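Peer 1: any chance you can model this:
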Amino acid sequence: MDTSPDGVSVLGLGAMGSALAAGFLAAGHRTTVWNRTPGRAAAPALRGAVVAGSAAQALTASPLTVVCLSTYDAVREVLEPLPGAVAGRTVVNLTSGPPVDGQRMAQWAERCGAGYLDGVLMTTPDRVGTPGALQLYAGPAALFRAHEPTLAALGDALHVGEDHGLPSVYDTALLGLMWSTLTGWLLGSALIGADGPGGGVPATAFTDVAARWMKTVETFMRDGARQVDAGHTPGGQFPLDLHLMTMDVLVHACELRGIDPQLPRAHRALVHRAVMEGHGSDSFARLIGYLRDP
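Peer 2: Purely as a prediction, here's the structure:
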């Protein structure tokens, strides 16, 4: 078994775990793999991975072990009987679960004398190893820095804090952002592609323009984030009064073109409530108060 400084072991060879092993191998890391169903190790073995006969062998083969199993229960089932195998090594857990599970695993690893990072992969298996594949990790910053060069083989590795529960919270928050954005994009594609004056635009053409527009949306987000953190939300040149007028136009456009107006109506209802309660001169960031206390 390899014990070189850049050696890494991967426990779990489902679709994502296999992609992790492939990413490490492609980057030149000596990679040891293990899976409860041995047959799944065949593909990584063909790429040059060493197949361990047990989880304990995989853990002791490398200074760093990346775990990617179906649930935290499965992680505990595999790791907790092996405290001696993790002692003095680092475990990176990329299994999805609630924040408390990451925190409990960190406590277990500390009792075993092991380093522990909890993480989440914000990508699909086919994107693992590409430059923009976002990975979020939490735990001791020094521990992350020590293994960042190895984890960078999987994509864009980012440390988000010391609390091991943070990756799970980021995961759900970012997925919420993704679904809201994708739904808005689909609404725009439906609206601009509908029959009528100025319509019939292909979704690909609309998306080329939308991608440029997202750069402006990012500035709105960054300006709004500073206001949220400061607790002060002046509207400036784009107050909620103006948002409400623009949303009225969008709802009307959807109704004219036969597009379901439910989504823009929901946006308008939230802004309308804030305006009616005297916040028309505030910015869009003012709405976070309604989301925090509905």
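
Peer 1: going forward, measure contacts and count neighbours with C-alpha atoms only.
Peer 2: Noted.

Peer 1: the stretch 1-150 of the chain: strands as residue ranges?
Peer 2: Per DSSP state E, counting those that start in this stretch, the stretch 1-150 of the chain carries strands over the ranges 8-11, 31-34, 50-51, 64-67, 90-93, 115-122, 134-138.

Peer 1: could I get those strands as CSV with distance to residue 291 and mean neighbour count?
Peer 2: Output for those, formatted as CSV (distance: least, C-alpha to C-alpha, whole Å; neighbours: other C-alpha atoms under 10 Å):
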stretch, distance to residue 291, mean neighbour count
strand 8-11, 39, 29
strand 31-34, 44, 30
strand 50-51, 49, 20
strand 64-67, 35, 26
strand 90-93, 31, 24
strand 115-122, 24, 25
strand 134-138, 25, 23
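
Peer 1: same list (the ones you listed) but as CSV, adding distance to residue 279.
Peer 2: Formatted as CSV, these follow (distance: least, C-alpha to C-alpha, whole Å):
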stretch, distance to residue 279
strand 8-11, 53
strand 31-34, 57
strand 50-51, 62
strand 64-67, 48
strand 90-93, 44
strand 115-122, 36
strand 134-138, 36
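
Peer 1: nearest residue to the residue most central in space within the chain in space, please, no chain neighbours.
Peer 2: With distances taken as C-alpha atoms, centre = their mean, residue 122 lies nearest the centre of the chain, 3.3 Å away. Once flanking residues are discounted, residue 122 sits nearest to residue 134: 5.3 Å by C-alpha to C-alpha, 6 or more residues apart in numbering.

Peer 1: quick one: the one you found from residue 125, how far?
Peer 2: 12 Å (C-alpha to C-alpha, to the nearest Å).

Peer 1: to compare against the first, here's the next sequence to fold:
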Amino acid sequence: MTQNTVEKAPVTLLGLGAMGTALARAWMADGHPLTVWNRTPARAAALGAEGARVADSAAEAVAANALVVVCLLDDASVEEVLGGTELAGRDLVNLTTGTPGQARARAEWARERGARYLDGGIMAVPPMVGVPEASGYVFYSGSRELFERHQETLGVPVGTRYVGEDAGFAALHDVALLSAMYGMFAGAAHAFALIRKEDIDPTSLAPLLADWLVAMAPAVHTTADQLKSGDYTKGVVSNIAMQVAGTPTFLSTAEQQGVSPELLSPFFELMRRRLAEGSGEEDLTGVIDLLLQ
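Peer 2: I've put the predicted structure just below:
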């Protein structure tokens, strides 16, 4: 090493699916010594040819480095792969998609085995990894000290966002954002279905739809402010009474176009319930309270 050379932290990575492979290549490209293991040896062999050290077993990979990153199929896979390894003294970062409850249980499981634990929720797809301008990131929760110790290394593939000491918070943020995404996709699917039988080019609707969704997105800040203050009439632009009055038009249009209303009807029903129970001057924020069990 020369005087100006900075030695990069070594990393162990278990799991080389599309995301794991992308993470691996990003760390190697940044000069981090990498030890990998995968259930399917061929995937590990490909990275071995690119400079990674390929371990013969998960236990060998875990023993190689203090920082161990796991990116497997599900929580059951984490249990299966790590069950026979020696985790004492290891810094375990779990990027496997799971529920908040699974993350909390896994944090306790790791603690009982002498490991420090961080849970992660990846807000990126593989092509975004290693591409800073793509703006991907990972939510992290668990030990703040552990996060700060490895933040620079963890931030190499994608950005990092620490969301709290509760190990379940990363998964909760992940699922919350993805749930909103699927709601958006549901609305877009209904919109495209409405024009599907007409002489309307869907590629002409797409930019209008995208621009409209972008214009509406800042409404989440009003919702958050109303939830925090408890005043659901604060800053209302279109109150719930007015919006409920307009829902028959959406349902009639769907019927006339031969489109099932099943993506809209549940939300409209919640809106009607909230109007019946609350104030017509409220925003749609009160619907959130109806969802709580």
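
Peer 1: could I get the TM-score for this pair?
Peer 2: Once superposed, chain against chain, the TM-score is 0.86 (TM-score structural alignment, normalised by the length of structure 2); 284 aligned residues with a C-alpha RMSD of 2.4 Å.

Peer 1: please enumerate the helices of the stretch 101-250 of structure 2.
Peer 2: 144-154, 169-195, 202-216, 219-229, 240-256 (DSSP state H, counting those that start in this stretch).

Peer 1: Serialize those helices to JSON lines and add fields for distance to residue 77 of structure 2 and mean neighbour count.
Peer 2: Below are those laid out as JSON lines (distance: least, C-alpha to C-alpha, whole Å; neighbours: other C-alpha under 10 Å):
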{"stretch": "helix 144-154", "distance to residue 77 of structure 2": "22", "mean neighbour count": "16"}
{"stretch": "helix 169-195", "distance to residue 77 of structure 2": "17", "mean neighbour count": "16"}
{"stretch": "helix 202-216", "distance to residue 77 of structure 2": "37", "mean neighbour count": "11"}
{"stretch": "helix 219-229", "distance to residue 77 of structure 2": "36", "mean neighbour count": "14"}
{"stretch": "helix 240-256", "distance to residue 77 of structure 2": "44", "mean neighbour count": "15"}
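
Peer 1: got a markdown table for those helices, with distance to residue 56 of structure 2 too?
Peer 2: Putting the helices of the stretch 101-250 of structure 2 into a markdown table (distance: least, C-alpha to C-alpha, whole Å) gives the following:
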| stretch | distance to residue 56 of structure 2 |
| --- | --- |
| helix 144-154 | 24 |
| helix 169-195 | 30 |
| helix 202-216 | 48 |
| helix 219-229 | 49 |
| helix 240-256 | 58 |
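
Peer 1: closest to residue 270 of structure 2 out of those?
Peer 2: Residue 270 of structure 2 lies closest to helix 240-256 among the helices of the stretch 101-250 of structure 2, at 9.9 Å (C-alpha to C-alpha).

Peer 1: quick one: contacts of that closest one?
Peer 2: 194, 260-261, 265, 268, 271-272, 275, 280-284 (C-alpha atoms under 8 Å, 6 or more residues apart in numbering).

Peer 1: now do 7 Å
Peer 2: Residues outside helix 240-256 of structure 2 that contact it (C-alpha atoms under 7 Å, 6 or more residues apart in numbering) are 194, 260-261, 268, 271-272, 275, 280-284.

Peer 1: ok, stretch 44-60 of structure 1 next?
Peer 2: By C-alpha under 7 Å, 6+ apart, stretch 44-60 of structure 1 touches 9, 18, 21-22, 31-34, 41, 65, 82, 85-86.

Peer 1: of the contacts of helix 240-256 of structure 2 - the most surrounded one?
Peer 2: Greatest neighbour count in these, by other C-alpha atoms under 10 Å, goes to residue 283: 26 neighbours.

Peer 1: what helix or strand is it on?
Peer 2: Using DSSP states H and E, residue 283 of structure 2 falls within no helix or strand.

Peer 1: corresponding residue for it in structure 1?
Peer 2: Taking TM-score structural alignment, residue 283 of structure 2 has residue 283 as its aligned residue in structure 1.

Peer 1: what sits against its match?
Peer 2: Taking C-alpha under 7 Å, 6+ apart as the test, what residue 283 of structure 1 contacts is 233-235, 238-240.

Peer 1: which one of those is nearest residue 90 of structure 1?
Peer 2: Of these, the one sitting nearest to residue 90 of structure 1 (C-alpha to C-alpha) turns out to be residue 233, at 43.6 Å.

Peer 1: coming back round to it: out of the helices of the stretch 101-250 of structure 2, which gets nearest to residue 78 of structure 2?
Peer 2: Closest to residue 78 of structure 2 of these is helix 169-195 (C-alpha to C-alpha; 15.2 Å).

Peer 1: other SSEs contacting the closest one?
Peer 2: Packing contacts for helix 169-195 of structure 2, counted by 3 or more C-alpha pairs under 7 Å, 6 or more residues apart in numbering; DSSP states H and E, involve helix 100-112, strand 116-123, strand 137-142.

Peer 1: residue in structure 1 matching residue 32 of structure 2?
Peer 2: In structure 1, the residue matched to residue 32 of structure 2 (TM-score structural alignment) is residue 29.

Peer 1: residue 268 of structure 2 now?
Peer 2: By TM-score structural alignment, residue 268 of structure 2 lines up with residue 268.

Peer 1: after the strand or helix carrying its match, which helix or strand is next? Please name it.
Peer 2: Per DSSP H and E, residue 268 of structure 1 falls inside helix 262-274. Downstream of helix 262-274 of structure 1, the first helix or strand assigned by DSSP H and E is helix 288-292.

Peer 1: what's the helix holding residue 268 of structure 1 in contact with?
Peer 2: 240, 244, 247, 250-251, 280.

Peer 1: do that again at 6 Å, thanks
Peer 2: By C-alpha atoms under 6 Å, 6 or more residues apart in numbering, the list of residues contacting helix 262-274 of structure 1 from outside reads 247, 251.

Peer 1: just stretch 285-294 of structure 1 next, same as before
Peer 2: For stretch 285-294 of structure 1, contacts defined as C-alpha under 6 Å, 6+ apart pick out 224, 233.
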